[in-house]
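Student: need a 3D model of the sequence below.
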Amino acid sequence: MTFVQTFSIDPNEFSGKHVLVSGGTKGAGAAIVRRLMAAGATVATAARSPLPEDLSPALFVQADLVTAEGVAQVANAVLGRFGAVDVIVHNLGGSATPGGGFAVIDDVLWQQELNLNLMAAVGLDRALLPQMIERRAGVVIHISSIQRRLPLHESTIAYAAAKAALTTYSKVLSKEVGPKGIRVTSVAPGWIMTEAAEHMVSRIAEHGGIDEAVARQSIMDALGGIPIGRPAFPEEVAELVAFLASGRAAAIHGAEYTIDGGTVPVV
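Tutor: Here you go, the predicted structure:
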């Protein structure tokens, strides 16, 4: 199953805008980079993994954003090249903990998940928001997860807790910087068709001694199913991010938008 684009993109919507997307070399992050570039944005991205050959942002910084040194490296590179950043998309995140529930997650794994899914965004905000506040303009988008509401006890306890903290942090930040001209929102995707999602399937299969088809179905069962019958495409997440980053969403602030095919079964 592949994504088919059935709508047009305004190639000038983000003309003159400078954007930073963290974790923009794979999955939804790469899709966000491509979508904003297609709309005329000058995009920088940063990640630990190398830049793929089919992605060509205006600036790429290979750095580890879970460290203070990595955050400083990225912030200095972006501000040095662009002078200012108009939009920050905190896409960096993921889970590397094994299956097996709470007992297998030691202190090191807990700290890794918190650093990757929460503190990297906090660090970049601290480094880049001052220039937005000075100009009284900017947009910050945090990519959270429906796991903050529907954690999978088998494999995503620490990840889910970190994403819950990210959503709460995003809301608090919106209260502080909204009056200073900065819009802050968050996006909570459900299951997305990415390489990282397939790695989670592999970890569950390996831990449980089952094949990947059974592991994949176990995730679907734990989620309670996806009413539209499939996970979201990375490009669909990118489209929501592009809307929230645009002037079309000028009155949207402090809110979280879920994109999960109807997985979360409550209002």
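Student: from here on, just use CA atoms for contacts and neighbour counts.
Tutor: Fine.
Student: show me the helices in the protein, by range?
Tutor: 27-38, 68-82, 107-114, 120-135, 157-177, 195-208, 212-223, 234-245 (DSSP state H).
Student: now the angle from the fourth one to helix 107-114?
Tutor: The one in question is helix 120-135. Here helix 120-135 points in a direction 30 degrees away from that of helix 107-114 (axes from the mean of the first three to the mean of the last three CA atoms, to 10 degrees).
Student: the nearest residue to residue 259 once chain neighbours are set aside and residue 47: what is the separation?
Tutor: Excluding its sequence neighbours, the residue lying closest to residue 259 (CA to CA, 6 or more residues apart in numbering) is residue 189, at 4.7 Å. Relative to residue 47, residue 189 is positioned 20 Å away (CA to CA, to the nearest Å).
Student: any chance of the helices of the chain in TSV, plus mean neighbour count and distance to residue 16?
Tutor: Below are these laid out as TSV (neighbours: other CA atoms under 10 Å; distance: least, CA to CA, whole Å):
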stretch	mean neighbour count	distance to residue 16
helix 27-38	24	11
helix 68-82	18	11
helix 107-114	16	34
helix 120-135	18	15
helix 157-177	21	23
helix 195-208	17	32
helix 212-223	16	41
helix 234-245	20	14
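Student: could you dump those into JSON lines and include distance to residue 89?
Tutor: Output for those, formatted as JSON lines (distance: least, CA to CA, whole Å):
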{"stretch": "helix 27-38", "distance to residue 89": "9"}
{"stretch": "helix 68-82", "distance to residue 89": "13"}
{"stretch": "helix 107-114", "distance to residue 89": "18"}
{"stretch": "helix 120-135", "distance to residue 89": "9"}
{"stretch": "helix 157-177", "distance to residue 89": "12"}
{"stretch": "helix 195-208", "distance to residue 89": "19"}
{"stretch": "helix 212-223", "distance to residue 89": "26"}
{"stretch": "helix 234-245", "distance to residue 89": "8"}
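Student: those helices: which one's closest to residue 61?
Tutor: helix 68-82 (6.2 Å; CA to CA).
Student: helices and strands around the closest one, which ones?
Tutor: strand 59-62, helix 120-135 (3 or more CA pairs under 8 Å, 6 or more residues apart in numbering; DSSP states H and E).
Student: now find how far off-centre that helix is within its chain.
Tutor: A distance of 19 Å separates the C-alpha centroid of helix 68-82 from that of its chain, computed with CA atoms, centre = their mean, to the nearest Å.
Student: outside of it itself, list whatever touches it.
Tutor: The contact list for helix 68-82 (CA atoms under 8 Å, 6 or more residues apart in numbering) reads 18, 20, 44, 46, 59, 61, 63-65, 84-85, 120, 123-124, 127-128.
Student: alongside the first, I'd like the structure of this one:
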Amino acid sequence: MKREQTADGVLNGKIALVTGGTKGIGKAVVNRLQQAGATVIVTARNQPEATYPFIAADLSRPEDVNKVATVVREQFGRIDILINNMGANTYPGGGFNTLTDEHWDQALQVNLLSSVRLDRALLPLMLEQKTGVIIHISSTSSQFPIWESTMAYSAAKSALNTYSKALATEVADKGVRVLTVSPGLNKTEAMTAFLEDYANKANITVEEMSGKLFERVGGVPIGRMAEPEETAEFIYFLVSPAASYLTGTNLIIDGGNFPVVK
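Tutor: Predicted coordinates:
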């Protein structure tokens, strides 16, 4: 379900950094922020064909986080919007006995500590400016872990939620807003690869695997996965002046998946 979006100039003059911004939700966020007038810097491990400023980096490595922060400070001199979108669920399924210390460490480095380090490096700029927005992209898996496939990922994202709330409280009176966004099922390249892999292992079709996933998470009342552009539109709203009173919350965008009142 594609939505038409037009440039609106709301973010003219703003400098934004999007991590993991070359695919999926991150790529859609980059496009939406550009449409709104922001200068968007993108960081990921592999450089795509694109016209935006790009910094090649593996943010699970502290030295690469420092490199990104140095480039932002020296070349742009400020940062108004930080979208910590980097994350991955590439760890073995099958439960506790399949996950080694290395897997757990990787999950924490990618899904938690990359954001912690980048915030620590760039938040001082926002505090000097007395303005800024940080968005941590989490997952509904943080509150609905699936032991067969998301144990380490879910635990790391849950830790990210707690950290994000604490940071928001610390800097709320200093002009900086910090929010968490927890998407549900999104129709991304990573989701497609996930479904294909599990479908092959189970010797069923991708469509059948998709149905099983919907059942496993308790169903999605709206009846489909989100398009990345829909999630990006929500994130754009959160960084815009229209959301100026929002901070410290974990906002779920899941098509009605959660069956409880939160």
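Student: what residue in the second structure is paired with residue 20 of the first structure?
Tutor: Here residue 20 of the first structure is matched to residue 17 in the second structure, going by TM-score structural alignment.
Student: burial count for that match?
Tutor: 25 (other CA atoms under 10 Å).
Student: surely it is in contact with residue 44?
Tutor: No. Using CA atoms under 8 Å as the test, residue 17 of the second structure is too far from residue 44 to be in contact (11.0 Å).
Student: now the common contact residues for those two.
Tutor: By CA under 8 Å, 6+ apart, no residue touches both residue 17 of the second structure and residue 44.
Student: and the longest strand seen in the second structure, what does it pack onto?
Tutor: Using DSSP state E, we find that the single longest strand of the second structure is strand 176-183. Here strand 176-183 of the second structure touches strand 132-137, helix 151-171, strand 250-253, going by 3+ CA pairs under 8 Å, 6+ apart.
Student: CSV please, covering these and showing distance to residue 192 of the second structure.
Tutor: Below are these laid out as CSV (distance: least, CA to CA, whole Å):
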stretch, distance to residue 192 of the second structure
strand 132-137, 19
helix 151-171, 17
strand 250-253, 19
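Student: relative to helix 24-35, how tilted is the longest strand of the second structure?
Tutor: Orientation check (the same axes, to 10 degrees): strand 176-183 of the second structure against helix 24-35 gives 130 degrees.
Student: need the residues that contact strand 176-183 of the second structure.
Tutor: With CA under 8 Å, 6+ apart, strand 176-183 of the second structure has contacts from 126-127, 130-140, 161, 164-165, 167-168, 171-172, 231, 235, 246-254.
Student: residue range for it in the first structure?
Tutor: Aligned using TM-score structural alignment, strand 176-183 of the second structure spans residues 182-189 in the first structure.
Student: just give me how far the matching stretch sits from the chain centre.
Tutor: For stretch 182-189 of the first structure, the distance to the chain centre is 10 Å (CA atoms, centre = their mean).
Student: that stretch: average distance to aligned residues in the second structure?
Tutor: By mean CA distance after the TM-score superposition for the first structure, the fitted stretch 182-189 of the first structure averages 0.5 Å away from its aligned residues in the second structure.
Student: may I see the buried residues of that stretch?
Tutor: 182, 183, 184, 185, 186, 187, 188, 189 (16 or more other CA atoms under 10 Å).
Student: picking up where we left off before, so which of the helices of the first structure gets nearest residue 101 of the first structure?
Tutor: It is, among these and with distance given as CA to CA, helix 157-177, at 7.2 Å.
Student: relative to residue 102 of the first structure, how far out is the residue of the first structure positioned farthest from its centre?
Tutor: Largest separation from the mean C-alpha position in the first structure: residue 209, at 30.5 Å (CA atoms, centre = their mean). Computed as CA to CA, the residue 209 of the first structure to residue 102 of the first structure distance reads 19 Å.
Student: residue 184 of the first structure now?
Tutor: From residue 184 of the first structure over to residue 102 of the first structure (counting by CA to CA), the distance is 32 Å.
Student: check residue 118 of the first structure too.
Tutor: Residue 118 of the first structure is 19 Å from residue 102 of the first structure, by CA to CA.
Student: so for the two, which residue has more residues nearby?
Tutor: residue 118 (26 against 15).
Student: against residue 121 of the second structure, how distant is the residue mapped onto the more buried one from the second structure?
Tutor: Matched by TM-score structural alignment, residue 118 of the first structure corresponds to residue 112 in the second structure. Using CA to CA, we find residue 112 of the second structure at a distance of 15 Å from residue 121 of the second structure.
Student: what of residue 40 of the second structure?
Tutor: Taking CA to CA, one finds residue 40 of the second structure at 18 Å from residue 121 of the second structure.
Student: repeat for residue 44 of the second structure
Tutor: 17 Å.
Student: residue 222 of the second structure contacts residue 214, doesn't it?
Tutor: No. Residue 222 of the second structure lies out of contact with residue 214 (CA under 8 Å); the separation is 11.2 Å.
Student: coming back round to it: excluding its backbone neighbours, what's nearest the match of residue 118 of the first structure?
Tutor: Nearest one to residue 112 of the second structure, counting by CA to CA, 6+ apart, is residue 160 at 5.3 Å.
Student: please tell me how far the equivalent of the one you found over in the first structure sits from residue 91 of the first structure.
Tutor: Aligned counterpart of residue 160 of the second structure in the first structure: residue 166 (TM-score structural alignment). Separation of residue 166 of the first structure from residue 91 of the first structure (CA to CA): 11 Å.
Student: now swap in residue 138 of the first structure and tell me
Tutor: Counting by CA to CA, the gap from residue 138 of the first structure to residue 91 of the first structure is 17 Å.
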